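Enquirer: No sequence on hand, only this structure:
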C-alpha cells in the first residue's frame, strides 16, 4: 500500500467506513519497507503515513498504528537485513526493533488521529509459522521482548494505550502454550485484543465462540477489544456473512468486549498477481466493501451495530453481576507434571459448550478460573465434564456447597488412556454415592444417544421428563460412571435404570453429580446445539435461586441484560434460528418495551436476528 499510496483512494475508502459507523482503523507499518536498514526509516513512507493520519482526522476518525508487521494474510516477510536473527532472543535485533518503535512513536505521538499502539500483527505466526509458537517460543523471552518494545513506545513519548497484537492465543485461552502468556502480558498492556477465526462444526458454537474467548480474557482487569475478526466472501454467501458479523458483534458485546476492529475494509481484486494474494486468493475478499466500492451486507451490520451502541450509550452500560459461575479447571493453563496436552485443550472445549448451554438457558455466568481461586459469592457453580481439578479446588467447591450453594459436576474419564478416569478425591463422600467402576476399565456408552428420565422434580424439570443427549467421543471418553446412591437422592436415571443425576445434601447446600460427560459429548458432536444441557442448567439455576429477569422457553432465542448508569435496563434478544422466529418472553418484574416505548409481548426475529428492548 505505502509504495503505491494514493491519497484520494484512501480518503474515499475512509469516507465509506465513516458512513458505516466506523471511527477507528488498524493500520500497518510494513516493516521491510519502513525500516530498510538497521538504523534508518524510509522518510517518504513516513510522510505518506502522516498524510494518512491527516485524512483520518479530517473525517473525525482515528487509527491504531502497528509497528512490527512481518506477517499478514498467509505470508511472512523479513527486513532484508535480518539475516536469520532470532526475533525475541537476539539482543542486537531486539534493540533495533526498539529503536524502530521509539522513532516512529516520536514522529506521531502528538497526532490526534493516533488512538493507540500495537507492537505487532499476529507475531506468534511470524515468530514461528510452522508451530505458531506452540512449544517453540520461550515465554520469558517473549515477555521481556514485549516489555522492551512497550518501554520504547513510552520512551518515544507515546501516552496512548498500547497492546501486543498477538491475537491473545495464549495458554490461558487455548490450552496451548505459544509463549504469549496472557497473564504475563496483561501486566504490561492497556487492553487485550483477541483475533478469532474459528472453523467449527456447529452454528451456535461458531456464533458464541468469540464471545467465550472474550469471557476467558477477563484477566487483570484489562479491557477486551475484538482486535480482529471477519471472513472472506469466498467462503460464504453475503447473507450468511451478515449473519456471522451480527452474531459476533452482539455476542462479544454481551461477553464484555468494548471495541471492535473488523478485518478488513476493502477487497483487493487488483492485487491478484501479488503475494500473498496470488497463492492465498481467498485473502483478497475479506473486505467490508468490494473492489468496486460497494458496501457488502456485513458493512451494513457494522453500521447498524454502531448506531445501536450510540442509542444505548454503551460506554455507560455494564453487565449485571453473575450469580452463577462456570468453573474453568486450572489444567487449561497450568502445566502439571505428567499430564497430557489434550488434558488442557479439552478444558476449552467443554467449558465453551457449557457456556453455550448457559446462554441457551438465559443464565448469566461468570468465568471462575480455578487458578485464581473459586469465588465465594455465587449461588451456582458449574463444573462441566471435568476429568481434573486440583485437590484444593475440590475442597473449595465443597466449602461453597456447605455454605449454601449448589455445585454441579459432570464426570469425565478423559480422551486418552494415561491415568484414565476422573481425578476426583473423595468422590463417594462428596456426592453421596458408591462408585462401581473397575480399575483400568471404562463403562462404554452404547448407542448414538443417551436418554435421562427425571425421577424427581428439579427446578422446572418434572418427574418423567426426558432429556436426550448426543453420544460421541473416543473409546476412553465415551463412557459413564456407574454408581449406587449412598445418601444421595437420584434425580434421573438412564434407559437401563442406572442413576445418572444425583443430588447430595452437604451443609446448607448441594453437590450434584451427572454420571455422563454431557458437555464433552455435545462439544465433539457436529451440529449438536441446541441439546438439552440448557434445560438441566436452567433447572439447576431455578433450584439454586438464580432467576433470569427475562427468559425464553426456546433455546433458539436467548436473553441477556445490560444496565445503564441511569437505571435503564436493556435486554438483548438473540436468535440462533436459521428462519424467522416468534418467541414470548417470560419477564419477572417489569415490562419489555421497544425503542418507541410500546410494550412487547412477543419478540419477532429474522434468521439469526438480534433485537434490543428495554425492561421498564
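Expert: Good, I have the coordinates. Everything numeric here is computed off the predicted structure, so don't read it as measured data.

Enquirer: use CA for all of it now, contacts and neighbours both
Expert: OK.

Enquirer: Would you quantify the distance from the residue nearest the centre of the chain to residue 225?
Expert: Nearest residue to the geometric centre of the chain (C-alpha atoms, centre = their mean): residue 213, 1.6 Å. Distance of residue 213 to residue 225, computed by C-alpha to C-alpha, to the nearest Å: 11 Å.

Enquirer: Mutual contacts of those two, please.
Expert: residue 194 (C-alpha atoms under 8 Å, 6 or more residues apart in numbering).

Enquirer: Quick one: residues in contact with the helix or strand hosting residue 409.
Expert: Here residue 409 is covered by strand 406-411, with elements defined by DSSP states H and E. With C-alpha under 8 Å, 6+ apart as the test, strand 406-411 has contacts from 379-387, 397-398, 400-401, 422, 480-481, 509-519, 540, 544.

Enquirer: do the same with stretch 296-312
Expert: 19-22, 238-239, 241-243, 245-246, 249-250, 288-290, 564, 570.

Enquirer: Drop anything exposed from these.
Expert: For the contacts of stretch 296-312, a neighbour count by 16 or more other C-alpha atoms under 10 Å gives the buried set as 20-22, 241-243, 245-246, 249-250, 288-290, 564, 570.

Enquirer: taking those as a set, which two sit the farthest apart in space?
Expert: Put simply, by C-alpha to C-alpha the two of the buried ones among the contacts of stretch 296-312 set farthest apart are 290 and 564, 37.1 Å from each other.

Enquirer: any idea what residue 351 is structurally, helix, strand or coil?
Expert: At residue 351 the chain is in helix, as set by DSSP: H, G, I helix; E, B strand; the rest coil.

Enquirer: Help me confirm that it comes into contact with residue 326.
Expert: Yes - contact criterion C-alpha atoms under 8 Å: residue 351 and residue 326 qualify, at 7.4 Å.

Enquirer: For residue 529, list the residues it contacts.
Expert: Per C-alpha under 8 Å, 6+ apart, neighbours of residue 529: 202, 203, 204, 205, 522.

Enquirer: err, residue 228, not the other one
Expert: Counting by C-alpha under 8 Å, 6+ apart, residue 228 has contacts 167, 193, 194, 195, 196, 260, 261, 262, 263.

Enquirer: you'd agree residue 149 is in a helix?
Expert: Yes - judged by three-state DSSP, residue 149 forms part of a helix.

Enquirer: Against that first model, consider the following:
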C-alpha cells in the first residue's frame, strides 16, 4: 500500500556524492538507506548519471543494471520507495555527458530514439519491484538544452511518457523538471498537465519578505492542484553553508505542513546528506552544493532531520484527509502560459503579483485556489469571490464573462496595473459596465507615477472604520497607474484626495476596483509591516462582502490556516510563515472541541476563541471532534 504522503529526499551517497555509481560502495549505500529509514524518510529520488549507465547507442550497461537492482532491493528492506530519474545530463551546476547524445541534441529524432531505448531498458529492469514509486524522465533537462518551442518540448515529453506507460501503465511518470507557474512557458503546468501523472515543482525561491517567501511554495502547490492534477514537490531546500541550521529546519517544517494540508502527494527535500569530498566536480566551484543535506558530511543529524522524523510520526497518526471545496479563486491570465502576437508584458511581475495575492488571501483565512481565463460561465459559478491582482490585462471575452458572473451574484476584486514601459495598452474595455467608472487620463500621457499611497477610507467598510489608512511605498518606477472617475460607483477610499478604491453593484453581485496595483507594489517592497499596516484587510473586506464563511480562521497575516475533514472531525493546521513567535487566536466553530494538539501550545480557550502560541517558522496541528 502506497504511503499517504511521499516524505522523501533527493539522494546521492554521502560518501561518494555524484560519483556513487562509479565509486561503488555497497556498504556505504546500505548505511545511508538504513539511516534514511531511521529518520522517517519513506522515499528517495535517485539519479542515473547517464555516463555511468549507458553506451553510445543508448543501451543500459550490465554493470549499471546490477547496481540499480541492488539499490532498489536494498531500499525495500528499509521500506523506502524509489523514484529513478533517467536522463541525468545536468546535475548540481554541471552538464555531464550523455553517451548516446554527445551534442545534446535532446529533442531531435535520433536522440529521442536512443533515449527511448535507454528508458525502456531501465523500466524493464525495475518495474517488478514493489517499492518502485514512480518514474522521473530527467533531472532538469532544460538546463542541458532548452526546447525551441513548447510544441517541441511536448512532443519529446509525449514520446517518452507513452514509452513508459506501455511498459508500466500503473506507476506515475513526471518530467523531472520544474513544472510551476514560476517557470518558462514550456514548463507551465497548463502546457504539460495532460502528458504527466503529477506536476513536479523544483523550487528554490528567494524573497526579502519571510512570510511571502514560504507562502509562495504553498501557492505553487495550490496552483498545480487547481488543475485537478496531483503534485509532488520534487525539489526544495537550501544550503546550510549559507543559512543557519535552525531556520533551515523551520523552512522544511513549514513547506511540508503546507504541502500536506493542500493535498500534495509528497515532497522531496534537496537533499539527503552533505558530502565530504570537496575536490570533486562540481563542488570544486560550487561549494554550496556540499551542504544541502538533512545529515552533515560526518553522518550526524541536522535539526532538519529531526523535523523529518516528527513529521513521519505525525503522518502515521492521522487518517485520510478529505479536502474542502474552494469558493474563492485568483484568476490566471492566459498569457502566463500561452504566447499571443505582439504581447510582451512583464510576466515576472504578474507572477509576483499572484504570489502576493495568495499570501494576502491566506493571511485572511480564505481557502483559495486559482482559475484560468478559459473557465466557462458555469465553472465560474463554483466561486463566490474572484481576485484579479495587479494584472495588466485580460482577454475581452474574459471581462464580458466576469460581468455576467458578477450579475449572477459574484464578488469581483480588481487592482489595476500599468507599466511605464508599455503605455500603449488598456487592461479592459468595459470599465463603466463592470466597474462603474471611466478613464480620466489625458490623451497621450504615459500615466500617473506612484511614489507613496496613503489609502484613506472615506466610510466604514468592514473591517475598516472611516478614516483608517494603509500606506504603500512603490519601489519600481515602471509600475504606474491611470486615473479614473466614478460614473455610478461608490468611492470607498481615496489617496491624496483622489478616488482610489471603488465599489459598484451589478445585478446580484459587486465589483471592487482599485486604481493602484497593491499586490504588485508589495511584491517589490523589501520590508513589509504586515501586522502593523494590515494590507490583508482589503481581502478580509472582499471576503466579508462575498459571505464566504471560514470554519476555522485566524486573522494574523503571518499565519496560514488550513483544514481538512477526517473520518471523525477536522484536522487544522496553523502555519507560521514568519520568523516571529506569534501569539494569536484561532476562531473555531461553535461547539467544537480540541481532541489533541501537536507542536504548538494552547494558551487559553474561551467559547469559539482559542489563544495559541506558535514558534517562529513552524507549524502546529489540532484535531477537532
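Expert: Here it is on my side, so go on. If you're wondering where the values come from, they're calculated on a predicted model, not measured in any experiment.

Enquirer: picking up where we left off before, Provide the aligned range in the second structure for the strand holding residue 409 of the first structure.
Expert: Residues 411-416 of the second structure are where strand 406-411 of the first structure lands when matched by TM-score structural alignment.

Enquirer: Average offset of the matching stretch relative to the first structure?
Expert: Aligned to the first structure and superposed, stretch 411-416 of the second structure gives a mean residue distance of 0.9 Å (mean C-alpha distance after the TM-score superposition for the first structure).

Enquirer: And residue 597 of the second structure, how close does it get to residue 603 of the second structure?
Expert: Taking C-alpha to C-alpha, one finds residue 597 of the second structure at 12 Å from residue 603 of the second structure.

Enquirer: okay, those two: which has more neighbours?
Expert: Remark: of residue 597 of the second structure and residue 603, residue 597 carries more neighbours, 16 against 12, as counted by other C-alpha atoms under 10 Å.

Enquirer: what are the ranges of the strands in the stretch 301-450 of the second structure?
Expert: Under the criterion DSSP state E, counting those that start in this stretch, the stretch 301-450 of the second structure contains strands at 322-323, 328-332, 368-372, 385-391, 411-416, 418-419, 437-439, 448-449.

Enquirer: Which among the ones you listed is found nearest to residue 216 of the second structure?
Expert: strand 368-372 (13.0 Å).

Enquirer: So what's the residue count around residue 237 of the second structure?
Expert: 22.

Enquirer: Aligned against the first structure, show me the partner of it.
Expert: Counting by TM-score structural alignment, the partner of residue 237 of the second structure is residue 230.

Enquirer: what's near enough to touch the closest residue to that match other than its chain neighbours?
Expert: The shortest distance from residue 230 of the first structure to any non-neighbouring residue, by C-alpha to C-alpha, 6 or more residues apart in numbering, is to residue 263 (5.2 Å). Going by C-alpha under 8 Å, 6+ apart, residue 263 of the first structure touches 228, 229, 230, 231, 286, 287, 288.

Enquirer: So what does residue 263 of the first structure match up with in the second structure?
Expert: Using TM-score structural alignment, residue 263 of the first structure pairs with residue 270 in the second structure.

Enquirer: distance of its match from residue 468 of the second structure?
Expert: For residue 270 of the second structure, the distance to residue 468 of the second structure - C-alpha to C-alpha - is 45 Å.

Enquirer: now do residue 329 of the second structure
Expert: 27 Å.

Enquirer: Looking at the two, which one has more neighbours?
Expert: Between residue 329 of the second structure and residue 468, residue 329 has the larger neighbour count (other C-alpha under 10 Å), namely 24 against 15.

Enquirer: The first structure: which residue goes with the more buried one?
Expert: Counting by TM-score structural alignment, the partner of residue 329 of the second structure is residue 325.

Enquirer: doesn't residue 368 make contact with its match?
Expert: Yes - judged on C-alpha under 8 Å, residue 325 of the first structure makes contact with residue 368 at a distance of 5.8 Å.

Enquirer: Quick one: the strands of the stretch 301-450 of the second structure as JSON lines, columns for distance to residue 130 of the second structure too.
Expert: Converted to JSON lines, the strands of the stretch 301-450 of the second structure look like this (distance: least, C-alpha to C-alpha, whole Å):
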{"stretch": "strand 322-323", "distance to residue 130 of the second structure": "27"}
{"stretch": "strand 328-332", "distance to residue 130 of the second structure": "39"}
{"stretch": "strand 368-372", "distance to residue 130 of the second structure": "35"}
{"stretch": "strand 385-391", "distance to residue 130 of the second structure": "44"}
{"stretch": "strand 411-416", "distance to residue 130 of the second structure": "49"}
{"stretch": "strand 418-419", "distance to residue 130 of the second structure": "55"}
{"stretch": "strand 437-439", "distance to residue 130 of the second structure": "63"}
{"stretch": "strand 448-449", "distance to residue 130 of the second structure": "62"}
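
Enquirer: Among the ones you listed, which comes closest to residue 477 of the second structure?
Expert: strand 448-449 (7.3 Å).

Enquirer: Can you give the distance from that closest one to the centre of its chain?
Expert: Per C-alpha atoms, centre = their mean, to the nearest Å, the displacement of strand 448-449 of the second structure from the mean C-alpha position of its chain is 33 Å.

Enquirer: average offset between it and the first structure?
Expert: Relative to the first structure, strand 448-449 of the second structure is 3.9 Å off (mean C-alpha distance after the TM-score superposition for the first structure).

Enquirer: buried sites along the following helix or strand past that strand?
Expert: Next in sequence after strand 448-449 of the second structure, counting helices and strands by DSSP H and E, comes strand 452-457. Within strand 452-457 of the second structure, the residues that count as buried by 16+ other C-alpha under 10 Å are 453, 454, 455, 456, 457.

Enquirer: One more: stretch 91-107 of the second structure?
Expert: So for stretch 91-107 of the second structure, counting by 16+ other C-alpha under 10 Å, buried means 91, 95, 97, 98, 99, 100, 101, 104, 106, 107.

Enquirer: Kindly check the end-to-end length of stretch 451-463 of the first structure for me.
Expert: Stretch 451-463 of the first structure end-to-end distance (C-alpha to C-alpha) = 14 Å.

Enquirer: Sorry, slip of the keys, the one I care about is stretch 454-462 of the second structure.
Expert: First residue to last in stretch 454-462 of the second structure (C-alpha to C-alpha) measures 18 Å.

Enquirer: which bit of the first structure covers that stretch?
Expert: Residues 451-459 of the first structure are where stretch 454-462 of the second structure lands, counting by TM-score structural alignment.
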